[in-house]
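> Here is my input; please provide its structure:
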Amino acid sequence: MNNKTQVAIIGGGPAGLLLSHILDLHGIRNIVVERQSREYVLQRIRAGVLEHGTVQLLRQVGLGERMDREGLVHDGTLVTWGENASFMIDTTKYAGRPMMAYGQTAITEDLYAARDRAGGVVLDEASEVALHDVTGGQPYVTYVRGGVAGRIDCDFIAACDGFHGIGRQSIPASVLRCYEQVYPFGWLGVMSRTPPMKDLIYAHHERGMALASQRSPMLSRYYIQCDIDTDINEWPDDRFWEEFKARLPKALADTVVTGPTIEKSIAPLRSFVAEPMRHGRLFLAGDAAHIVPPTGAKGLNLAVSDVYYLSRAFDAHFNQKQDALLEDYSQTALRRVWSSERLSWHLTQLLHTFPNDTDFARKLRHNELLHLSRSEKALAALAEQYAGLPY
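The predicted structure follows:
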């Protein structure tokens, strides 16, 4: 089966579907190729804290109705350490940009619904995907679906296929440069159908960080820092709740509404950036190009900003016959990527405990937390970055 389109999009997660949706609004033909089934994609439990820029973009492209109805707007995140010490990273006060809790699964559902309404082509359960002639004038994608080989001829390929996808692997090692920091711990996370805590909360504790997040008025997400080799079967619900509450000040712990968990998983933490994000007619976006530790809530938001820059560049190319934005895509996207990488790395260093921590390191960490609690200028600088830089 042969198809021809203007942009072939590899990966049917939020980045690929959002790019497909925006290109369609600009009259740019595209086909999405996804190796998993729709049901599998929708079962992924991922991020849920949206920057103001992400919220605005989703509204601008007609995807804000459900988000505005079900999402939880909040001014920032509360940071606690010790029994009585805390401060608020108030993005509304210091940056004029509130955040919103709205799960990635819900965003993906909204995107699939939008693509269905528009008659968008999403080829799921496609195996043996390969990219060809990405530096020539006629790139194409091959795949196998339902036992039948297929080919998509296109002008450009957008790889939105995640960290392990074929997109980045299609760039020669002589061209690609990767930067990586792997952290010596993970996050044990649970989802529960319980009302979330009033604030998003990061809690620094001698046994490790804890995080209370939100998804909807009756859906909560909680995490605790754990060893990288932790066996999830050793963490029944009762043990998780006991440990989570032990890492919070008692006044906050007493407000936690516990209940049976509906999902439980362990996520490793890493920082990763691949440069450049363009090779010939191949463009990387989202996790295909970069990974951030979830401490800064930047992963999904970075994918959205990549899509914004890339869709703008394709619009300029196809509809305005201008290629400057395509030429500058990698450099433009990477400026925001590295800013978010730095913030996520900084918060990870600040809020976690490390196996090789010395007393000196612990004292420095506590001193910085104290400084942030007492300096409005320091807190304002942190809030500006946490809110997400403008596109």
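> switch to C-alpha atoms for all contacts and neighbour counts from now on
Will do.
> Just give me the longest helix of the chain.
What stands out as the longest helix in the chain, according to DSSP state H, is helix 324-351.
> Enumerate the positions of the helix or strand hosting S373 that are buried.
Secondary-structure assignment from DSSP states H and E places S373 in helix 359-374. Neighbour counts over helix 359-374 (16 or more other Cα atoms under 10 Å) mark 365-366, 369, 372-373 as buried.
> now the strands for the stretch 51-200 of the chain?
With DSSP state E, counting those that start in this stretch applied, the stretch 51-200 of the chain shows strands at 72-74, 76-81, 85-90, 99-101, 121-123, 126-132, 140-145, 148-153, 156-159, 177-192, 200-204, listed in chain order.
> List the buried residues of the fifth one.
Applying a neighbour-count criterion of 16+ other Cα under 10 Å, one finds 122-123 buried in strand 121-123.
> Need the winner for burial among the strands of the stretch 51-200 of the chain.
For those, the largest average neighbour count (mean count of other Cα atoms under 10 Å) is found in strand 156-159, namely a mean of 26.
> Where do the helices of this protein begin and end?
Secondary structure of the chain (DSSP H): helices located at 14-25, 38-43, 52-60, 65-70, 91-95, 104-118, 166-169, 237-246, 250-253, 299-320, 324-351, 359-374, 376-387.
> now the other sequence, so there's something to compare against:
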Amino acid sequence: MKTDVAIIGAGPAGLLLGHLLRQQGIDVVVVERQSADYVLGRIRAGVLEKVTVDLMKQLDLSDRMMKEGLPHEGFYLADGEKLIHINIAELTGSSVMVYGQTEVTRDLMDASKSRGLEVIYKAGDVALHDVAGNSPYVTYQKDGQEHRIDARFIAGCDGFHGPSRKAIPDTVGKTFERVYPFGWLGILADVPPCNHELIYANHSNGFALASMRSSTRSRYYIQVPLDEKVEDWPDDRIWDELAVRLGPDAAANMTRGTALEKSIAPLRSFVFEPMRYGSLFLAGDAAHIVPPTGAKGLNLASSDVAYLSRALIQFFKNGNSEGIETYSDTALARVWKSERFSWSLTQLMHRFPDDGAFGRRMQVAELDYIASSEAARKSIAENYIGLPL
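Just a heads-up that it's a prediction; the model follows:
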């Protein structure tokens, strides 16, 4: 098989890129090692920046999002009795959209066939070859046979554990990483949210987040040590701990329910440089991971896709390779700013085992400053809605 661009990974980043290229008549094949049902079953983020919303609108795939999504004009930072409202609409003139990543993926997936986007699911042993030159190719196993896709470019949208980043030689790539000494225990339940806006809470027991996926489905998280096990957290124990950490006002409005999903996710900050090697490009989690504090993961993947789609369209339409040459530097400039915001918000709102009394005093001082300074709140709001491309 021959194509212009082979995309590895059929999550939201890979599907977004595939649709944007197909919209311009560029040949694309997407290869995914998991089944479509498995991809849809992954529970991920739910807060969309303007860049993600705009890409869905550009593809004319935003109808369900605009109908079912929840526009959000602010959020809260809580610390004991202190409740700081970050009014992002008032401070920036913009807002974010609460709409689950699973739903974004579903919308992109459902439109694939009618828009001529070929997606190959259940592709085993995916491998990338000759990525340093101008004639890379991908091999994979399916139905007992080996298949090969020759392409001009390969886009690695296959996440942290995929093969794309590993195809870049160790002598070329450089890794930057911070592993945090805790994880997030999340619970998803079909209950109304306890508040109409997200609450990020710093409590002596640890961090907590009250979030939602819709007006009838809630997502909550609590900070737990890395050695905790989901089995040790029955539903009632999670709800009890949330009530303590979120405070009495949120607890009074919290509706308890049976968990649809529970999981513990470790937190890390991770960046791989460069994001381009020869004819291979990395986008999304293949190149960077952010802690979920601040909801940057999917949105950062979307900004990668925005840059990369423009570069590839310029190349195939006009023979202009400038965007391709500058893709890595352009994307990384925004990546590091988003990493900074997620890292700083994680530092501010979590209890770190080794920080002690001094670290806690720094958190209190910072939160006091945010509460008293419109400039500080505006800076947080600007980063929360997403920096401009």
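> Need the TM-score between these chains.
Once superposed, the chains reach a TM-score of 0.99 (TM-score structural alignment, normalised by the length of the second structure), with 388 aligned residues with a Cα RMSD of 0.8 Å.
> Compile the strands of the stretch 51-200 of the first structure into JSON lines and extend it with columns for distance to A324 of the first structure.
Formatted as JSON lines, the strands of the stretch 51-200 of the first structure follow (distance: least, Cα to Cα, whole Å):
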{"stretch": "strand 72-74", "distance to A324 of the first structure": "36"}
{"stretch": "strand 76-81", "distance to A324 of the first structure": "36"}
{"stretch": "strand 85-90", "distance to A324 of the first structure": "37"}
{"stretch": "strand 99-101", "distance to A324 of the first structure": "32"}
{"stretch": "strand 121-123", "distance to A324 of the first structure": "28"}
{"stretch": "strand 126-132", "distance to A324 of the first structure": "24"}
{"stretch": "strand 140-145", "distance to A324 of the first structure": "23"}
{"stretch": "strand 148-153", "distance to A324 of the first structure": "24"}
{"stretch": "strand 156-159", "distance to A324 of the first structure": "15"}
{"stretch": "strand 177-192", "distance to A324 of the first structure": "23"}
{"stretch": "strand 200-204", "distance to A324 of the first structure": "40"}
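> so where is the helix holding S373 of the first structure in the second structure?
Helix 359-374 of the first structure falls opposite residues 357-372 of the second structure when the two are matched by TM-score structural alignment.
> from the chain's centre, how far out does that stretch sit?
Between the centre of stretch 357-372 of the second structure and the centre of its chain there are 28 Å (Cα atoms, centre = their mean, to the nearest Å).
> By how much does that stretch deviate from the first structure on average?
Taking mean Cα distance after the TM-score superposition for the first structure, the mean distance separating stretch 357-372 of the second structure from the aligned residues in the first structure is 0.7 Å.
> So which residues make contact with that stretch?
Stretch 357-372 of the second structure is contacted from outside by 79, 84, 348-349, 351, 376-377, using Cα atoms under 8 Å, 6 or more residues apart in numbering.
> Would you tell me which one of those comes nearest to T293 of the second structure?
M349 (8.7 Å; Cα to Cα).
> Near that closest one, how many other residues are there?
Other residues lying near M349 of the second structure total 23 when counted by other Cα atoms under 10 Å.
> wait, isn't it in contact with F207?
Yes - M349 of the second structure is in contact with F207 according to Cα atoms under 8 Å; the separation is 6.2 Å.
> Can you pull the residues that touch both of these two?
Taking Cα under 8 Å, 6+ apart as the contact rule, M349 of the second structure and F207 both touch 200-201.
> Going by distance to P266 of the second structure, which of the contacts of stretch 357-372 of the second structure wins?
Compare each of the contacts of stretch 357-372 of the second structure with P266 of the second structure using Cα to Cα and the shortest gap goes to R351, at 14.8 Å.
> so how far is Y221 of the second structure from the closest residue in space to the closest one that isn't next to it in sequence?
If you skip the residues right next to it in sequence, R351 of the second structure has G206 as its closest partner in space, 5.4 Å away by Cα to Cα, 6 or more residues apart in numbering. Note on G206 of the second structure: its distance to Y221 of the second structure, by Cα to Cα, to the nearest Å, is 11 Å.
> more neighbours, those two?
Y221 (23 against 18).
> what's near enough to touch that one?
Applying Cα under 8 Å, 6+ apart, the residues near Y221 of the second structure are 184-187, 208-210, 242.
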